[in-house]
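Undergrad: What would the 3D arrangement of this be:
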Amino acid sequence: MEEEAAPEREGEWARHWQYPGVPGLDLLQARYVRHSFSRHSHEGFVVGAVRRGIEDVFLPEGTVRARPGTVVMINPEVPHSAKAGVPEGWVYSTLYPSSQLVATIAEETTTLRGTAGFAETIVEDPDTARLVHEVHRAAEAGNALAADSVLRVTVATLLRRHGRSLPARKPLAAGARTAAAAKQLLEERMADPPSLEELAQAVGVGPFALLRAFKAAYGLPPHTWLTDARVRRARLLLDAGTTLAEAAVAVGFTDQPHLNRHFTRIVGVPPGAYRRERARTYKTAGGSPA
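TA: Coordinates of the predicted model:
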C-alpha cells in the first residue's frame, strides 16, 4: 500500500501499541531526541526502520548506526541499548513480532531448520524498510488484511535474505548452571531480591564468579537483568488491568515514579501511556484486559 507519509510532529513523541488485527505483534512508532534506551532484551524479535535521523544501537558485537534505508533486526534475548546518533534524534517504526509468529512465517516460507532468526543485525534494504512503515500505516488505518499481509511479507523477506538457524541449546556448563540458578532465585524473589553476596552464597560461588557467569550467560549483570525482568513483569500486569501503583509494588520498584523511570527507558513510553493503549486495544477488539 503506497500512501503519502503524514507530516512529522515536532518534539519527542511515541506510541507503543497492539493492533487486534495482527495477533502476536507489538508496534512502536516514535521520534526520540533526548530519550535513550537502557540495556535490555526482548522475549521476541525486533525489526526497526528509521525514517529520519540516526539511531545508535549498542549490541554485544558493537554499535550499529541505523539511518533511513536500513533495517535493524535483533533476535530474542539479545541485550541492547540505543540513543540518538545525531542532535535532531531519530524517527522510526519498530515491529516486535513474537517468537511464535516468526517461527510460523519461517516454517511456511523458508527452508531454515530449527529455530529461525537473523544472521545480521543491520542491513541496507530500503524496500523492506518501506514495508516496515507500511505495516504501521495499515494498522493505524484499521486495515487488518493489509497489516497482516505486509507484516508476513516483511518478515519472510528478511528471513530469506538475512536469516539463519539459531544455535541449538546445549547442556549447561557449570558457569551457566550457576547463572540459571541465580536467575531463578531473582525471578522468585523479584519484589525482595537478595544482595549480590546473598545471591552468590545461595548458588555456592563467590560474588565475582557469579557476576562473570551471569553476564556470560545473559549478557547483563544481575542487577541490570533484574530491572529488565521487573519491567517485563510489569507489562504483563498492566496488560491484565493492574494499576500502576499496584504493578510497581508487585515487581519490587520502590514507588510509581521508580517504575515510570525504568519502564520508559526500556519500553520507550511511560507505563500510563502503555496501559491506555492496551485498554484501547482491548476495547477495539471487543474484549477485556482482565
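Undergrad: only C-alpha atoms for contact and neighbour calcs from this point on.
TA: Noted.
Undergrad: neighbouring contacts of the helix or strand hosting Glu108?
TA: Glu108 is located in helix 99-109, with elements delineated by DSSP states H and E. Outside helix 99-109, the residues within contact range by CA atoms under 8 Å, 6 or more residues apart in numbering are 24, 43-45, 76, 112, 115-116, 152, 155-156, 159-160.
Undergrad: ok, of those residues, which one's closest to Pro222?
TA: Using CA to CA, Glu43 is the member of these that lies nearest Pro222, at 17.3 Å.
Undergrad: SS state for the closest one?
TA: coil (DSSP: H, G, I helix; E, B strand; the rest coil).
Undergrad: Pull the number of nearby residues for it.
TA: Each residue near Glu43 was counted by other CA atoms under 10 Å, and the total is 14.
Undergrad: Report the contact partners of it.
TA: 76-77, 98-99.
Undergrad: Looks to me like His16 is in a helix.
TA: No - judged by three-state DSSP, His16 forms no part of a helix; its state is strand.
Undergrad: what's around it, how many residues?
TA: When neighbours are counted by other CA under 10 Å, His16 registers 20.
Undergrad: Pull the number of nearby residues for Gln184.
TA: By other CA under 10 Å, 11 other residues sit near Gln184.
Undergrad: Next: Gly85.
TA: Residues near Gly85, counting by other CA under 10 Å: 18.
Undergrad: what do you get for Ala168?
TA: Count around Ala168 with other CA under 10 Å applied: 8.
Undergrad: Kindly report the same for Gly69.
TA: Gly69: 17 neighbours (other CA under 10 Å).
Undergrad: And the strands in the chain, which stretches?
TA: Counting by DSSP state E, the chain has strands at residues 13-18, 25-32, 37-40, 46-53, 55-59, 62-66, 70-74, 80-84, 90-97, 116-118, 122-124, 163-165.
Undergrad: which residue is nearest the middle of this structure?
TA: For the chain, the residue nearest the mean C-alpha position is His42 (4.0 Å; CA atoms, centre = their mean).
Undergrad: quick one more, to check against the first:
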Amino acid sequence: MTTTPLFWRDPALPHVELRYIEDGRQVRYAPHSHRQWSLGAILAGQSHFQYAGQQQVIEAGQLLLINPHQVHACNPCANMPWSYYMLYIDTEWLTRLRQSCGELDSDHWEDLSVSRLRDQALFNGFSDMATQLFDPLVSHAEKDAALCHYLQQLFAQVRREASPQSLLPTEPLHRALEHLHKHYDSNVPLQTLCQLSGLNQGQLIRQFRQTSGMTPHAYLTNLRIQMAQVALQSDLPLVDVALTHGFADQPHFQRTFKRLLAATPVQYRDGPKRLYQQQNTTHQ
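TA: Prediction:
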C-alpha cells in the first residue's frame, strides 16, 4: 500500500478536484478550511473528524459533507488503517447545479447542516464516480455527466434534512475579512484589522473565532495556502509561489502546506502529471 496522496485534476473540468489516499495511517492534518465544498468517502479504517466545534469518530462506509470555509480536520485513529477519497467542488459551479436541481431558490450559496451521511447506494455511487474521474479512457463529457448525476442524487437524498446553516460575518468583521483577502500576500498587522472593523483586539479575535473557527493569523495563513494551491496548478516554481504568497521562504511555505494539507507542494502540483504518466505506462 502506498502512503503518497494521489491527486486528479483536469484543465477541461476546472470545477472539480479529487484526492485519494490508500494508506493514511501517517497522515496528519492541522485544522484548516477550503474555498471549495468538499465531499469525502471513508473507504477503510476509522478517523477523528473535527468539524463545527465537535469531534466524532468516522468509520468506513460514511460520507463527509464539508461546507466551504468551514474549519475542520480529519486524522486517523491510532494504529488504524485509513483510506479515503476527497472530492473538492467549486462553490459557484455547485451553487448553479443546486439551483438547477431546485434545491436552491437563488444563486447564493447556502451551507448544509448535514455533515455526515451513511447511505450504501450513495457510498457505492461515489466510488463508481471517482473511478470514472481517474480513468484516462473516459471522456471529459462522460466524467462531467457522471459527476453531475451523482451530485444530483446526493442532494436529493439530503434535501429534507439539510437546511441553511451559515454564520455570516458582521459588517465590521466583513471589512477586516475583505482587507485580508485583498492583501493576503502581505503582512497585515492586527491593529490594521482593528481599525478597519472598529473592534478592539479581544473583540476582533473573538468574532473571528465565532465566524471562521480561526484566529486572524491562522485565517490569513490558511488563505495564503488556498491561493498558493491555485498558483501551483499553473506550474510556477515553488520559490516564486512561496514569496508571492506571503511566506518568508520556500521551506516555510513547504512546512505550512504540509501541516495544513497533509501533502507537499510538489505532491499537489505534480500529482496529476504523475498519475497520467502511470496510466500511460499501464496502458502501453
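Undergrad: Would you mind reporting the TM-score between them?
TA: The TM-score (TM-score structural alignment, normalised by the length of the second structure) is 0.84; 270 aligned residues with a CA RMSD of 2.7 Å.
Undergrad: Tell me which of the strands of the first structure sits nearest to Asp148 of the first structure.
TA: Per CA to CA, nearest to Asp148 of the first structure of the strands of the first structure: strand 25-32, 9.7 Å.
Undergrad: And the closest one, what does it pack against?
TA: Identification of packing neighbours for strand 25-32 of the first structure by 3 or more CA pairs under 8 Å, 6 or more residues apart in numbering; DSSP states H and E yields strand 13-18, strand 90-97.
Undergrad: Need the ones you listed in JSON lines (columns: distance to Ser38 of the first structure).
TA: Below are those laid out as JSON lines (distance: least, CA to CA, whole Å):
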{"stretch": "strand 13-18", "distance to Ser38 of the first structure": "16"}
{"stretch": "strand 90-97", "distance to Ser38 of the first structure": "16"}
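Undergrad: any idea which of those strands is most buried?
TA: strand 90-97 (a mean of 23; mean count of other CA atoms under 10 Å).
Undergrad: equivalent range in the second structure for it?
TA: Counting by TM-score structural alignment, strand 90-97 of the first structure falls onto residues 82-89 of the second structure.
Undergrad: try stretch 44-55 of the first structure
TA: By TM-score structural alignment, stretch 44-55 of the first structure lines up with residues 36-47 in the second structure.
Undergrad: which residues sit against the matching stretch?
TA: Contacts of stretch 36-47 of the second structure (CA under 8 Å, 6+ apart): 57-69, 74-77, 80-91, 123, 126.
Undergrad: go on, stretch 12-26 of the second structure?
TA: So stretch 12-26 of the second structure is contacted by 1-10, 76-90, 93, 130, 140, 144 (CA under 8 Å, 6+ apart).
Undergrad: and that stretch, how far out from the chain's middle?
TA: Computed by CA atoms, centre = their mean, to the nearest Å, the chain-centroid distance of stretch 12-26 of the second structure equals 10 Å.
Undergrad: do the same with stretch 195-207 of the second structure
TA: Remark: stretch 195-207 of the second structure is offset 27 Å from the chain centroid, using CA atoms, centre = their mean.
Undergrad: Name the nearest residue to Asn67 of the second structure, sequence neighbours excluded.
TA: Distances taken as CA to CA, 6 or more residues apart in numbering put Trp37 closest to Asn67 of the second structure, at 5.1 Å, once the chain neighbours are dropped.
Undergrad: Now check the first structure for the residue matching Ala145 of the second structure.
TA: Aligned partner of Ala145 of the second structure by TM-score structural alignment: Ser149.
Undergrad: how near is its match to Thr157 of the first structure?
TA: 12 Å (CA to CA, to the nearest Å).
Undergrad: of those two, who's got more company?
TA: Between Ser149 of the first structure and Thr157, Thr157 has the larger neighbour count (other CA under 10 Å), namely 16 against 13.
Undergrad: what about the closest residue to the more buried one other than its chain neighbours, distance to Gly69 of the first structure?
TA: Leaving aside its sequence neighbours, Thr157 of the first structure sits nearest to Thr128 (CA to CA, 6+ apart; 7.6 Å). In this view, Thr128 of the first structure and Gly69 of the first structure are 8 Å apart by CA to CA.
Undergrad: now swap in Glu43 of the first structure and tell me
TA: From Glu43 of the first structure to Gly69 of the first structure the distance is 26 Å (CA to CA).
Undergrad: So what's the residue count around Glu10 of the first structure?
TA: 7.
Undergrad: Revised request: answer the last question for Arg19 of the second structure.
TA: With neighbours defined by other CA under 10 Å, the count for Arg19 of the second structure comes to 20.
Undergrad: ditto for Thr221 of the second structure
TA: Going by other CA under 10 Å, the residues that sit close to Thr221 of the second structure add up to 21.
Undergrad: how about the aligned residue in the first structure for it, what does it touch?
TA: Correspondence of Thr221 of the second structure to the first structure, assessed by TM-score structural alignment: Thr227. By CA under 8 Å, 6+ apart, the contact list for Thr227 of the first structure reads His262.
Undergrad: how about the helices in the first structure?
TA: With DSSP state H, the ranges of helices along the first structure come out as 99-109, 126-140, 144-162, 174-188, 196-203, 207-218, 222-239, 244-251, 256-267, 271-285.
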